[in-house]
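>>> sequence first, predicted model second:
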Amino acid sequence: MKLWGGRFTKATDKSVEEFNASIQFDCRMYAEDICGSIAHATMLAKQGIISQEDKEAIVKGLKAIFQQIEDGKFDFSVELEDIHMNIEKRLTDAIGEAGKRLHTGRSRNDQVALDTHMYVRREIASIAKLLVKLQESLVKAAEKYSDVIMPGYTHLQRAQPILFSHHLMAYFSMLSRDFQHLKFAWDMADIMPLGAGALAGTTYPLDQPFVAKTLHFSKLYDNSLDAVSDRDYIIAFLEFAAVLMMHLSRLSEEFILWSSSEFKFIELDDSHCTGSSIMPQKKNPDICELVRGKTGRFYGHLMGVLTMMKGIPMAYDKDMQ
């Protein structure tokens, strides 16, 4: 089956449990894994730990693998378990012994941590753009209907007259706070863990600041145990997501109420609604209901990670992948 640009392969005699391997989930981080490996190989050559020839072969091989995945021509193997081993095995098959030297001075533990840090940063950047677009839409609507008066409510009872634009801009303010939460999640993710090794570093003379600069990290971890066991940045992101969805659910609920026959404040565009299979006069606010309904899933993700992390001893455990 197709997934994130590549394909899965599995033997027909493998069980469903074996198929539920890490690669199903972390194959989406192929770009981060390859970028991190290129930076690591470049640093190893700079430090004289591997030769320039090996570095050039590794970088060329990794770029070729990236293109294969982008083109949907890379077969992800469940037997190789995760994204790291899939890429490293393909690299070694392509360039020989030089591919095995890529892992010098690196553990899968700090490699997993690096990939997730970079992936969360990428997703944060994408979501930040969407938040800005949503705020722009609210401002545009507020300006368009700036002279519209509506009842303001407390206890869902009519209280005082207010401007519709004033009501909409309350959600603008909510999203501004969400943006601050997202920035906090970025700051938590913007710490480079590579070099921590499995848990206690390595005797190789690594240049962590060089790798951090190459990958655009502003900070390094002070403690190697913390570097491989920290998932606070993921929790911070999920906290942001849960609060954001709470705000969007409130807005959706108001749109649902306002578009009902009882309120008749607004009419939702047909593209955001569906009709009834038996009652043709109905116009159902499906998109708003889906946003409201999916909010619980975000709460569940946050509680799931918090529950997972509460009992994990130092340092790295498979739970984290």
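Noted; the coordinates are in hand. As the structure is a prediction and not an experimental result, all values here were calculated from the model.

>>> every contact and neighbour count from this point should use C-alpha atoms.
Noted.

>>> tell me who's in contact with Pro193.
Taking CA atoms under 8 Å, 6 or more residues apart in numbering, we find Pro193 in contact with 110, 113-114, 220-221, 224, 227-228.

>>> so which of those residues are in strands?
Of these, the ones assigned to strands by DSSP state E are Leu220.

>>> what ranges do the helices span in the stretch 51-200 of the chain?
Using DSSP state H, counting those that start in this stretch, the helices found in the stretch 51-200 of the chain span residues 52-70, 83-95, 97-100, 108-144, 164-189.

>>> now those helices as CSV including mean neighbour count and distance to Leu206?
Output for the helices of the stretch 51-200 of the chain, formatted as CSV (neighbours: other CA atoms under 10 Å; distance: least, CA to CA, whole Å):
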stretch, mean neighbour count, distance to Leu206
helix 52-70, 18, 15
helix 83-95, 19, 20
helix 97-100, 17, 17
helix 108-144, 17, 13
helix 164-189, 18, 22
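
>>> which among these is found nearest to Met150?
helix 164-189 (5.8 Å; CA to CA).

>>> what angle separates that closest one from helix 108-144?
Between helix 164-189 and helix 108-144, the angle comes out at 170 degrees (axes from the mean of the first three to the mean of the last three CA atoms, to 10 degrees).

>>> pull the distance from helix 164-189 to the chain's centre.
What separates the centre of helix 164-189 from the centre of its chain is 18 Å, taken as CA atoms, centre = their mean, to the nearest Å.

>>> included below, for side-by-side comparison, is a second structure:
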Amino acid sequence: MKLWGGRFTKPTNELVDEYTASIGFDQKLAQYDIQGSLAHVEMLAKCEIISQADAETIKQGLEKVAKKIEAGEAELSEINEDIHMNVEKLLTDEVGAVGGKLHTGRSRNDQVALDMRLYLRDSLVTLVDLLAALQQALLKQANANLDTILPGYTHLQRAQPVLFAHHMMAYVSMFERDIERLRDSFKRVNRSPLGAGALAGTTFPIDRHYVADKLHFDGVVENSLDAVSDRDFVVEFLSNASLVIMHLSRLSEEFVQWSSAEFKFIELDDAFCTGSSMMPQKKNPDVAELVRGKSGRVYGNLIGMLTTLKGLPIAYNKDMQEDKEGMFDTFETVKGALALFAPMVETMEVKKDNMYAAVAEDFSNATDLADYLVNKDLPFREAHAVVGQVVLHCIQENKYLLDLSLADFKGFSDYIEEDIYHVLAPETVVNARDIVGGTAKNRVEDQISNAEQRISDTQSWVKTYEEKVNVLKKASS
């Protein structure tokens, strides 16, 4: 007989049990379910809803159940549908009928919302920590390449030279925004729904704030209907995770291109590449390619969750059982990608000479020739036209700007003097962008210094959370 089966006259069809059971995936919530139950039973005793003796018996039983689940000794069954019913069944097997008092004043509806919030806040902190580690790997490459120049691209065409360190710092900035979004979303995750019951609260004189404090929540979800039906925090996580994997995918694409024979800008460490079963010479950037590919499944989880929720009336509906697998999968997918990316970035070899050679054989210094003429008081549009003619001449003669003689330059404009060769040198071009956010070396050093401080702040935030919540984990393991 199901724990809820009192009003039924026949058992559910076996196919229904199999189709509706969630224990195959929501067992990931076991430790969080027990954390919530320990806080709940303590509150029940404090509020004199159950006796202190019964609460202590239930607490000891939950601790035994937690150890059995952790050791793989607990039998989790589809018959008991989900992690909540399985834990309750294991508890009553340990302590007898008194275990049934644990569910006083709560429903699986507020219980699952609680478990998911506990799981997700841990997941957010894990991803923030991994993002900070990836930022550190990018900073290490930036610090090592403050004098490395490569072409900057627009439309995948060479545009203007930049420092490789500047390019790395662009990704540090992207991941900084990801960290900000995850940390900001934490405050919306970190609210306790427990006590909302099935949808309308409970007649028992519970203390919701006491449970919230015990579980280190910042407060409670005020409206009971909202508490059990809200999955905005899941959608927000899936959306933020989609941005993380999108940024990783963009960096992956650059690594795939840069490691090709056509670019030869970097070489990825052998530990993060694979070979071909047929072509012995091959070294494939499979990690970068697979991260790029996995962006699709993360986006799919976001769209799936939005689609599930879009037509649901308020309060809990069985459709919402679909809220977990996508959340679990997205976390594991992004976590795995970030864990791989940091060491892959840190160990890659930057081929400085090849990058510099590419800059020397293009027209990415053409804008500086135009700016040079503007500084000689030629209107920019006229300067632009002059430089366009110079570039066309170079293309026809199979030359680059620095290959031209001063006489060649003067054939296009008398404003051009001997100092043009210094102005058009890649090092000068890069360091001329001496504004906040520019690619001049001293400005990139400023970016690095500022990023290091923000990463330190992020790591302190992670450490504070871990110290606060470790007590909960120890109590339920």
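Yep, it's here. Being a predicted model, the structure only gives us computed values, none of them experimental.

>>> re the thing from before, mapped onto structure 2, which of the contacts of Pro193 of structure 1 hold?
Contacts conserved in structure 2 for these, counting by both residues aligned by TM-score structural alignment, their matches' CA atoms under 8 Å: 110, 113-114, 220-221, 224, 227-228.

>>> which non-adjacent residue is nearest Ser249 of structure 2?
Distances taken as CA to CA, 6 or more residues apart in numbering put Arg292 closest to Ser249 of structure 2, at 4.2 Å, once the chain neighbours are dropped.

>>> pretty sure the one you found sits against Ser252.
Yes: counting by CA atoms under 8 Å, Arg292 of structure 2 does reach Ser252; the two are 6.1 Å apart.

>>> circling back: among the kept ones among the contacts of Pro193 of structure 1, which one lies nearest to Gly6 of structure 1?
Nearest to Gly6 of structure 1 among the kept ones among the contacts of Pro193 of structure 1, with distances taken as CA to CA, is Leu114, at 21.5 Å.

>>> rewinding a little: of the contacts of Pro193 of structure 1, closest to Phe66 of structure 1?
Nearest member of the contacts of Pro193 of structure 1 to Phe66 of structure 1, counting by CA to CA, is Leu114, at 17.5 Å.

>>> any idea how far the closest one is from Met320 of structure 1?
12 Å (CA to CA, to the nearest Å).

>>> secondary structure class for the residue of structure 2 most remote from its centre?
Distance from the C-alpha centroid of structure 2, by CA atoms, centre = their mean, peaks at Ala407 (55.8 Å). On the three-state scheme (DSSP: H, G, I helix; E, B strand; the rest coil), Ala407 of structure 2 is labelled helix.

>>> over to Ala315 of structure 1?
With three-state DSSP as the basis, Ala315 of structure 1 sits in coil.

>>> run a quick neighbour tally on it.
16 (other CA atoms under 10 Å).

>>> now the strands for structure 2?
149-154, 157-163, 266-267, 349-350.

>>> put together CSV for those strands, with mean neighbour count and distance to Asn470 of structure 2 on each row.
Shown next, in CSV, are these (neighbours: other CA under 10 Å; distance: least, CA to CA, whole Å):
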stretch, mean neighbour count, distance to Asn470 of structure 2
strand 149-154, 20, 46
strand 157-163, 21, 43
strand 266-267, 20, 40
strand 349-350, 18, 39
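
>>> would you list the ones you listed in JSON lines and tack on distance to Ser456 of structure 2?
As requested, these are exported to JSON lines (distance: least, CA to CA, whole Å):
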{"stretch": "strand 149-154", "distance to Ser456 of structure 2": "28"}
{"stretch": "strand 157-163", "distance to Ser456 of structure 2": "24"}
{"stretch": "strand 266-267", "distance to Ser456 of structure 2": "29"}
{"stretch": "strand 349-350", "distance to Ser456 of structure 2": "26"}
